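Engineer: Pasting the sequence and the predicted coordinates here, then a few questions.
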Amino acid sequence: MSGKRQNNSGHLTCPRGFTLQDNYVYWDSTMEGLLIAGYYIGLGPASLPFGVISGKINVKSMMIGLTVIMVVTSALTPVLTFVSPYVVLVTRIIVGISAGGLEPGATQLLSDWAPLPERAQMMVLVETGLNRCSIFFLVTANSIGAIFNFLLSGLICSIPVLGGWPFIYYIFGGVNLLALVLFGLFVYNKPSKHPRITPMELDLIEKHRDKRSVDTVSHIPWLKMLTSSAFWGCVLGFITSGIIFMIMAICLPLYIEQVLKFDPTVNGAVSAIVFVGRVAGAVVFGYLADIVYSKTRLSIRHLRKLFQVAGLLGSVPIIIWIGFLDERDRVLAVVLMTLYWFIVSAMNSGFRANPADIAPRFAGLINGISIALTAILSAIAPLIVTAITPNGTAEEWQRVFYGVVGVSVLGSVVFVILASGEEQEWAKDPKIVTDMVIRVSDKEITISKSHQNGLDLESKPLLSNNNRLHA
């Protein structure tokens, strides 16, 4: 390759600001940080507009298009790596922009598919990528993806061709293509449009979801939404989860390396083991939340708050305990971190299911706003962690864990005060037909009343013979 010079250490130094040796590219720490941030630079600004349009367009087509862009961009990344780090930065931003539309799209799909008695488990199983239903083949799968990423990346890098690392992009890209094919074949925007859904299944879904006069949203009540306490309770629940995830998940390999002193070759395996707790917790608490709702008289409002607080405050003693451990307690630390993720995952049955509770028509929009705000803080969190842990000592990481405790407590208080479980007035379809109970003689009769047009045309006469309408 032209334009390279060899330095004293034997590396080939490229004039574009990176070094090359044995098919590996090395950037300075500033460029590495910028490349990591590139994903969030794209993710944050893109989430809001994608959230806005997710209720107005064909969500399935949007998600397919964004996934194709991600796969193609990722496939080109290994080649572009040898061109310029700034070109790679552009690819990272593009991937972030594409990812910014996937979760709002998935949330909007769920608001149309998930019946209330199964909403929590569907939401969290989509988040972990475990749901067996056809609609959920492609959506986020964050935890499962993280586990396989940690486990397989090191193994893939051992492939004795081009240093192995380019195959990470090609193998995971191939898996995404397979998921995309399944998604295209089996996923439909609405239950009513699925050709293989049974009448019983369709009836169950329709009975336990919001009713709409049209499938798409034409008007967004921005002022009422942004001044709603229920909206901010939901959004701040997302932000709390995002901060904790960034500190405890993204920065996890640093803690394992610096404090627990695990060999780098097993760091990925240890990180994957910890994420198993997150997957298991999401599944268990998702089913538990729906069972509690079905078997008790607990309202949706109190159900969401219960699981949000249980996850955040229930995990506090464990994270404090972890802060007092060092490399002599490495096995105990791994066990406790796994248990921590298991317990904290209970909050997925709180904030994550909440957009479909309070505003089913705008669930994708709320998700997009939440991701946009969370992405900003997610880009800042690693900088704060590295500033607090310049030497990587156990004492320094103890301060990080105390910060997580503070976020957990504050997030619990805010969610309890602001969150709701009922569909908000500003979120309701103004043209929808709703039920109104009136009293005729000594009997209660339910009639249909339109918010906009008065009595439904199919309503039966209220008075017959000598019956009188009592005030």
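Structural biologist: Everything's here; your move. Residues are numbered from 1 along each chain as shown.

Engineer: Every contact and neighbour count from this point should use C-alpha atoms.
Structural biologist: OK.

Engineer: Just the buried residues of the helix or strand G51 falls within, please?
Structural biologist: Assigned by DSSP states H and E, G51 belongs to helix 29-53. If you call a residue buried by 16 or more other Cα atoms under 10 Å, then helix 29-53 has these buried ones: 31, 35, 37-53.

Engineer: do stretch 84-98 as well
Structural biologist: Across stretch 84-98, burial judged by 16+ other Cα under 10 Å covers 85-86, 88-98.

Engineer: And here is the other one:
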Amino acid sequence: MIKKQKLQGTSTDDWKQYHAFTLWFPPRCCSARFNLAFLMFLGFTVVYGLRVNLSVAMVAMVNSTDPDPDGNHSVTNACPPPSGRENTSNNFQQPAGVPHYNWDSETQGWLLGAFFFGYLCTQIPGGYLAGHYGGKFFLGLGVLGTAALTLLTPLAAKWGSYWLFALRALEGFGEGVTYPAMMAIWARWAPPLERSRLIAMSASGGSFGAFVALPLTGYICQMLGWPTVFYICGGAGCLWAVFWFIFVSDDPRNHRRISKEERDYIIKTVGPQGTGHGWSLPLLHMALSVQLWAIIVTQMCSNWAYYTLLTSLPTYMDVILHFDLQSNGFLSSLPYLGSWLMAWLSGVMADALIERRVFSVTVVRKIFTFVGLFLPSVFLVAVVYAGCDHILIVTFLTLSMTTGGFSAAGVFINQIDIAPRYAGFLLGITNTFGTIPGVVAPIVTGYFTEDRTLAGWAKVFWVAAGINAGGAVIYTFLGSSKLQPWALTEEERAEAERKRNSEPKNQRKKKIRPDGSLST
């Protein structure tokens, strides 16, 4: 049933973005915008499957993470196998003829980080082009290209580690456009009162993809051999791309299956911000924006811990905890199940708080960001003090990733608050900086854990926890969700000028900026 949603008139604070019209509120179930969110969710599920499969497959590819293949390496402070287990992941058998490679921990760290070297290169140009042309083509092509390249992974590994490094970097190059393109699409499709849930639902496909891919990769490696993992994941990405290009449109105005009611609702609520940004950009204003830098620094801090676990957790489960390959994949995936569920919940909660005016949009973003960064830090520290208690370690790691899902409705969608029509480009900027930890963290982890000791892994968790907590503090003091003056369209500036001229002179200074834009 359709219900009427009363939205308040224009104002000059956070609520101006969210309460601008009195209109009919079309149902969400089976709507074009939620179908789009679900298809995006599946796309990012595939994307993260393509990204993390190497983390588990690496255990099978080398069949031992010991940097000294001759067995002369002295290991101190290593944990005993889980209770009731005599076999470790190093003793499993794969199908006959499956190749194995003698890569030390440093080489593995470089290979796990290779993806992010390419990923860094296309974030900003991808976001810029998606913001101008629309994100459908760039998101679809990013997933399709990465999937096609994944099919070549066994061949590249056979040729050598340098070839595999280059291939993974090229996969990252193709996938770099996906998240900026997603944000550019939602800038045109997401009504302000539904931004949190739509974007969180879409992006949570990453956590769900890790949850599915990690145990599935372990099972496939043991049953069919590690090369099959890359054939299956690559094929799934190619299949998804077919549905994406058939059913998705860049703009609700040209969607073939959307109802007139829903189209009008989206266009009216999104307003002038739901258009392309053209070729020119206010780069100087962006570079000087404290709000944007708060997002950049906070995402870098958060991503350090996230990418550390994403790329290195299977190795930790193997080297320190000695879980067999199937258990390794399953237990490594549990944190991402919690993160996925919490991301969905946080999106719904954030929209409810905003819609009911419990808190301002800025306060909502800060609450979800602080909880989503500080609590994971606490649980990472708890992992260090858990010693070799397998149950406690898995519990704390799961709680760390689960509570991290809160930030899905916080800093990670803040770009669309401060500058909706530039959201794709801004996400390209913030994700570029946010990807630097993806390059550095696996390499640092490789150096810290070269001796395969608890002390080395304790350093990994302490560093991740400290950086994460620092990000929570920075965003709490500097974050904002106010629409920035440099993001206003000409239409919005003209409206601001009209209001300025219609108000008494003694009130103008309180509500109008010197440049004629709305005061915040």
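Structural biologist: Yes, it's here. Because the structure is a prediction, the values reported are computed rather than measured.

Engineer: related to what we said a few turns ago, what is the helix holding G51 of the first structure packed up against?
Structural biologist: Here helix 29-53 of the first structure is seen to pack against helix 85-113, helix 363-388 when contacts are counted using 3 or more Cα pairs under 8 Å, 6 or more residues apart in numbering; DSSP states H and E.

Engineer: Need those in JSON lines (columns: distance to P355 of the first structure).
Structural biologist: Below are these laid out as JSON lines (distance: least, Cα to Cα, whole Å):
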{"stretch": "helix 85-113", "distance to P355 of the first structure": "8"}
{"stretch": "helix 363-388", "distance to P355 of the first structure": "5"}
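
Engineer: Highest mean neighbour count across the ones you listed, which stretch is it?
Structural biologist: Most buried of those by mean neighbour count (mean count of other Cα atoms under 10 Å) is helix 85-113; its value is a mean of 24.

Engineer: what's the angle from that one to helix 29-53?
Structural biologist: 30 degrees (axes from the mean of the first three to the mean of the last three Cα atoms, to 10 degrees).

Engineer: who does helix 85-113 of the first structure touch, helix- and strand-wise?
Structural biologist: Applying 3+ Cα pairs under 8 Å, 6+ apart, one finds that helix 85-113 of the first structure contacts helix 29-53, helix 59-81, helix 119-128, helix 354-358, helix 363-388.

Engineer: Report the mean distance between it and its aligned residues in the second structure.
Structural biologist: Following the fit onto the second structure, the mean deviation recorded for helix 85-113 of the first structure is 1.5 Å by mean Cα distance after the TM-score superposition for the first structure.

Engineer: of all the helices and strands packed on helix 85-113 of the first structure, which lies closest to L260 of the first structure?
Structural biologist: helix 363-388 (16.7 Å; Cα to Cα).

Engineer: compared with the second structure, how much does the closest one deviate?
Structural biologist: Here helix 363-388 of the first structure, set against the second structure after superposition, deviates by a mean of 1.9 Å using mean Cα distance after the TM-score superposition for the first structure.

Engineer: how far apart are the helix or strand that that helix is followed by and its match in the second structure?
Structural biologist: Remark: after helix 363-388 of the first structure, the chain's next helix or strand is helix 394-418, criterion DSSP H and E. Here the mean offset of helix 394-418 of the first structure against the second structure after fitting is 2.3 Å, by mean Cα distance after the TM-score superposition for the first structure.
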